[in-house]
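> sequence below, structure please.
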Amino acid sequence: MTFSLLVGLKNNLVYTQCFYQQTRLLYPTIELVFVSFRSVDGTHQWLDSLQDDHVKYYYEDRERSLSDTYNKCIELATSDYVIFAHNDMVLASGFIEQLAALQTDQRVIFYTTVEPPIFADDPRPGKIVQDFGTDIDTFQRDAFFQFALDEQARNEQTGQTAVTTSQGIFFLATSRRLLLEMGGLDPLFNPMFCEDDDLLLRLSLKGINMIIGLNVLCYHFVSKTSRFSAEYVHRTRQIERQSNRNFIRKWGFRNSAAIPHKYDIGLVLTNGTSAALRELEPWASIVYTDLDPAPYIRDEQPFTAINLTKKIKPLTAERVNGVLISLDARKADTAQLEQVAFLQEIIYHRLTKPRSSLKQLWYRLFPAFSWRGYRIRIIDPTTHEAQLIYKELTYA
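Modelled structure (predicted):
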């Protein structure tokens, strides 16, 4: 069983060098794969200077997304299994050995990150909040290594070195072949954010088992090359907003939804306004409207790879969607517009909750109903989330 550590780079050379040095102290021959797009701090020159037969690397001066970066890593890797890593982390002793004990072709393993209390109020499975330094200069390496040994011993004593989970994050290891079959990460999320939620949803829909390796430990300084980097610190909120909108465009629901079903929704928007279109557009497969969409498309198209000119159609266009939802924007207030977020769930419950044969017959005979100002007609209840597991979509 072989592993490759995949590391996407964007400046912050000092952290990359630290990651490389600390990893080589533990694992002199494990394959390291570095990919950098448009680093300008000497990262590319440093990569060229490496004299290491167990490093593969690639760089370009053009800008690419985080998904593009890790997809290139997956392509370059030669091991059976790959580990998505960050350059702002330090692996604990036993990291690979503990991972190998758990890894199979049908598993995603989330490794455990020990982090300073930067996001202490944001708990998630596989995170331990323990402060061993917020940066390289303050990092208490020996104290962290001892903590990791103690944590591993405690877990061994209790007999619990892994737990199953339905939640995950980008700190994972899985089969390289599986990722290649699925088309890797989706560059729709540009420059970043939501690509991990998207991938994990696809893996879950495919039926891959997900577990947290409690003894697969590393220290994570937290977002040194993303949220808190010099390049992105002032743009993080904007990038998150546009990534969340693109996730909804792809899947039809928020990335925290409990019911992962994608219905083919055609939104019929009459007396359209720009505010209504901005709120509603991501939630529909096609929008039919009497509003001239040109100003909206001009403003929004730079933030999505989905072709909005093809997505937003005139009211006279043929309507071929499985579910048609109609709304008169003139009669809808802001609160009603925001209810669009719940329509997938309303449709799902309408189709699955009626237990009596009389209600089922009624819904078949009268497939149209109203809900909070929306008129909903179910023509074909087929869901399409499974179609998004494998293929690499062409959004244009």
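> drop to CA atoms for contacts and neighbour counts, all remaining ones
Noted.
> ranges for the helices of this structure?
13-26, 43-49, 66-76, 95-102, 141-158, 176-182, 195-206, 236-251, 274-280, 294-300, 308-311, 334-338, 343-352, 357-365 (DSSP state H).
> turn those into JSON lines, including distance to residue 114 and mean neighbour count.
Formatted as JSON lines, the helices of the chain follow (distance: least, C-alpha to C-alpha, whole Å; neighbours: other C-alpha atoms under 10 Å):
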{"stretch": "helix 13-26", "distance to residue 114": "15", "mean neighbour count": "17"}
{"stretch": "helix 43-49", "distance to residue 114": "26", "mean neighbour count": "16"}
{"stretch": "helix 66-76", "distance to residue 114": "23", "mean neighbour count": "22"}
{"stretch": "helix 95-102", "distance to residue 114": "13", "mean neighbour count": "17"}
{"stretch": "helix 141-158", "distance to residue 114": "9", "mean neighbour count": "15"}
{"stretch": "helix 176-182", "distance to residue 114": "25", "mean neighbour count": "17"}
{"stretch": "helix 195-206", "distance to residue 114": "19", "mean neighbour count": "19"}
{"stretch": "helix 236-251", "distance to residue 114": "23", "mean neighbour count": "19"}
{"stretch": "helix 274-280", "distance to residue 114": "38", "mean neighbour count": "16"}
{"stretch": "helix 294-300", "distance to residue 114": "38", "mean neighbour count": "12"}
{"stretch": "helix 308-311", "distance to residue 114": "42", "mean neighbour count": "16"}
{"stretch": "helix 334-338", "distance to residue 114": "38", "mean neighbour count": "14"}
{"stretch": "helix 343-352", "distance to residue 114": "36", "mean neighbour count": "16"}
{"stretch": "helix 357-365", "distance to residue 114": "51", "mean neighbour count": "12"}
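> for residue 213, find the nearest of these.
Closest to residue 213 of these is helix 95-102 (C-alpha to C-alpha; 7.0 Å).
> and the closest one, how far out from the chain middle?
24 Å (C-alpha atoms, centre = their mean, to the nearest Å).
> figure out which of the helices of the chain is closest to residue 110.
Taking the helices of the chain one by one with C-alpha to C-alpha, helix 95-102 is closest: 9.2 Å.
> contact partners of the closest one?
For helix 95-102, contacts defined as C-alpha atoms under 8 Å, 6 or more residues apart in numbering pick out 1, 3, 109, 111, 213, 215-218.
> which one, of the helices of the chain, ends up nearest to residue 286?
Nearest to residue 286 among those is helix 308-311 (5.0 Å), distances taken as C-alpha to C-alpha.
> the closest one packs against which elements?
Packed against helix 308-311 by the contact rule (3 or more C-alpha pairs under 8 Å, 6 or more residues apart in numbering; DSSP states H and E) you find no helix or strand.
> this one as well, want them side by side:
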Amino acid sequence: MITLSIVAIVIDNLEITKRFISSIRQYTSTNYELILIDNKSKDKETIEFIKNSADKYFRFDKRVSISHAWNKGIDLAEGEYLVIANNDMVVPKEWFEKLKKPFDIDKKCGIVSPLTFWNYNFGLDTKRIKPLKSFFKKFKNKFIKLKKWNQGIWGEFLLFKKEILIELDKFSEEYPIASAEDIDLLFTYYKNGYNVYIQPEVFVYHEGNASHKLLGKEKEKIWNDNYHKIFVPKWKKFSKDI
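Reported below is the predicted structural model:
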């Protein structure tokens, strides 16, 4: 039986993807599968590399939203646990064993994120949602349990139990292209009574925006449209902080 499914979406960026896969292969010791979703890469070398490197591979010939691509990977997954990971991450030794600890102690654990520089303030919108105070003091605690509805994490690297993720209907596909689908899923977990943790014992390097660079100037508009036109109307009644 497969314990862990790791799902990553690739859009070109060969060298970054090589680094990600190398770290996964080197530092993942549990029984796992690596699922790579090719969201219409154009570079032939990248396409061949990820096709040959994946345990499971799927290619979209027409570029789809990140939600749809994640959901395709989730549908292919066979593991009890499932990670969605940006392909510009680098994992450390024993990352999975440490990352799953909150699931071992909390039956209502829904999502666990490692520590990254991108989630250091735990904010959904840093202008509106307050970060945890005395952040670095929190490293003294084993796990950081987020406050429901006013603290969140980005979807750069998240660990789930696949069964729960399927029960909650995976990622909402109402968000075009990318942006806000991750915090929408976070709020779905909150709504259904699950807890969300950051595990500071695991630091995962994240280069950041490797794929978003492909969107160029459209990135900010896509985020604003998705957040303000879809996410806020959908979830505002649950939190005064959005």
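> what's the TM-score here?
The TM-score (TM-score structural alignment, normalised by the length of structure 2) is 0.80; 217 aligned residues with a C-alpha RMSD of 2.6 Å.
> same list (the helices of structure 1) but as JSON lines, adding distance to residue 84 of structure 1.
Below are those laid out as JSON lines (distance: least, C-alpha to C-alpha, whole Å):
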{"stretch": "helix 13-26", "distance to residue 84 of structure 1": "13"}
{"stretch": "helix 43-49", "distance to residue 84 of structure 1": "19"}
{"stretch": "helix 66-76", "distance to residue 84 of structure 1": "8"}
{"stretch": "helix 95-102", "distance to residue 84 of structure 1": "13"}
{"stretch": "helix 141-158", "distance to residue 84 of structure 1": "20"}
{"stretch": "helix 176-182", "distance to residue 84 of structure 1": "11"}
{"stretch": "helix 195-206", "distance to residue 84 of structure 1": "10"}
{"stretch": "helix 236-251", "distance to residue 84 of structure 1": "20"}
{"stretch": "helix 274-280", "distance to residue 84 of structure 1": "34"}
{"stretch": "helix 294-300", "distance to residue 84 of structure 1": "31"}
{"stretch": "helix 308-311", "distance to residue 84 of structure 1": "33"}
{"stretch": "helix 334-338", "distance to residue 84 of structure 1": "36"}
{"stretch": "helix 343-352", "distance to residue 84 of structure 1": "32"}
{"stretch": "helix 357-365", "distance to residue 84 of structure 1": "47"}
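> these: which one's closest to residue 225 of structure 1?
Of those, the one closest to residue 225 of structure 1 (C-alpha to C-alpha) turns out to be helix 13-26, at 9.0 Å.
> by how many degrees do that closest one and helix 95-102 diverge?
Angle of helix 13-26 of structure 1 versus helix 95-102, following axes from the mean of the first three to the mean of the last three C-alpha atoms, to 10 degrees, is 70 degrees.
> need the residues that contact helix 13-26 of structure 1.
9, 41-43, 87-91, 93, 136.
> rewinding a little: tell me the one among the contacts of helix 95-102 of structure 1 nearest to residue 233 of structure 1.
Of the contacts of helix 95-102 of structure 1, the one sitting nearest to residue 233 of structure 1 (C-alpha to C-alpha) turns out to be residue 218, at 24.1 Å.
> how about the residue mapped onto that closest one from structure 2, nearest residue that isn't a chain neighbour?
Aligned against structure 2 by TM-score structural alignment, residue 218 of structure 1 finds its counterpart in residue 204. Excluding the flanking residues, the one nearest residue 204 of structure 2 by C-alpha to C-alpha, 6 or more residues apart in numbering is residue 91, at 5.1 Å.
> relative to residue 13 of structure 2, how far out is the residue of structure 2 positioned farthest from its centre?
Here structure 2 reaches farthest from its C-alpha mean at residue 44, the gap being 26.3 Å by C-alpha atoms, centre = their mean. In this view, residue 44 of structure 2 and residue 13 of structure 2 are 11 Å apart by C-alpha to C-alpha, to the nearest Å.
> can you check residue 138 of structure 2 too?
For residue 138 of structure 2, the distance to residue 13 of structure 2 equals 35 Å [C-alpha to C-alpha].
> what's the neighbour count on the nearest residue to residue 83 of structure 1 once chain neighbours are set aside?
Nearest residue to residue 83 of structure 1, sequence neighbours excluded (C-alpha to C-alpha, 6+ apart): residue 173, at 4.2 Å. For residue 173 of structure 1, the neighbour count with other C-alpha atoms under 10 Å is 24.
> looking at structure 2, name the residue matched to residue 173 of structure 1.
Per TM-score structural alignment, residue 173 of structure 1 is aligned with residue 159.
> test my guess that that match contacts residue 84.
Yes. Between residue 159 of structure 2 and residue 84 a contact is recorded at 6.8 Å, counting by C-alpha atoms under 8 Å.
> would JSON lines of the contacts of helix 13-26 of structure 1 with distance to residue 72 of structure 1 be doable?
Putting the contacts of helix 13-26 of structure 1 into JSON lines (distance: C-alpha to C-alpha, whole Å) gives the following:
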{"residue": "9", "distance to residue 72 of structure 1": "12"}
{"residue": "41", "distance to residue 72 of structure 1": "21"}
{"residue": "42", "distance to residue 72 of structure 1": "20"}
{"residue": "43", "distance to residue 72 of structure 1": "17"}
{"residue": "87", "distance to residue 72 of structure 1": "16"}
{"residue": "88", "distance to residue 72 of structure 1": "20"}
{"residue": "89", "distance to residue 72 of structure 1": "21"}
{"residue": "90", "distance to residue 72 of structure 1": "23"}
{"residue": "91", "distance to residue 72 of structure 1": "23"}
{"residue": "93", "distance to residue 72 of structure 1": "28"}
{"residue": "136", "distance to residue 72 of structure 1": "28"}
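> nearest to residue 77 of structure 1, out of these: which one, please.
Of all these, residue 9 has the smallest distance to residue 77 of structure 1: 15.5 Å, by C-alpha to C-alpha.
> quick one: contacts for the residue nearest in space to the middle of structure 2?
In structure 2, the residue lying closest to the centroid (C-alpha atoms, centre = their mean) is residue 155, at 3.2 Å. Applying C-alpha under 8 Å, 6+ apart to residue 155 of structure 2 gives the contacts 84-85, 182-183.
> distance of the match of residue 173 of structure 1 from residue 83 of structure 2?
Distance from residue 159 of structure 2 to residue 83 of structure 2, counting by C-alpha to C-alpha: 5 Å.
> could you do residue 20 of structure 2 as well?
13 Å.
> can you check residue 97 of structure 2 too?
13 Å.
> could you do residue 205 of structure 2 as well?
The span separating residue 205 of structure 2 from residue 83 of structure 2 equals 15 Å under the rule C-alpha to C-alpha.
> what do you get for residue 229 of structure 2?
Residue 229 of structure 2 sits 28 Å away from residue 83 of structure 2, going by C-alpha to C-alpha.
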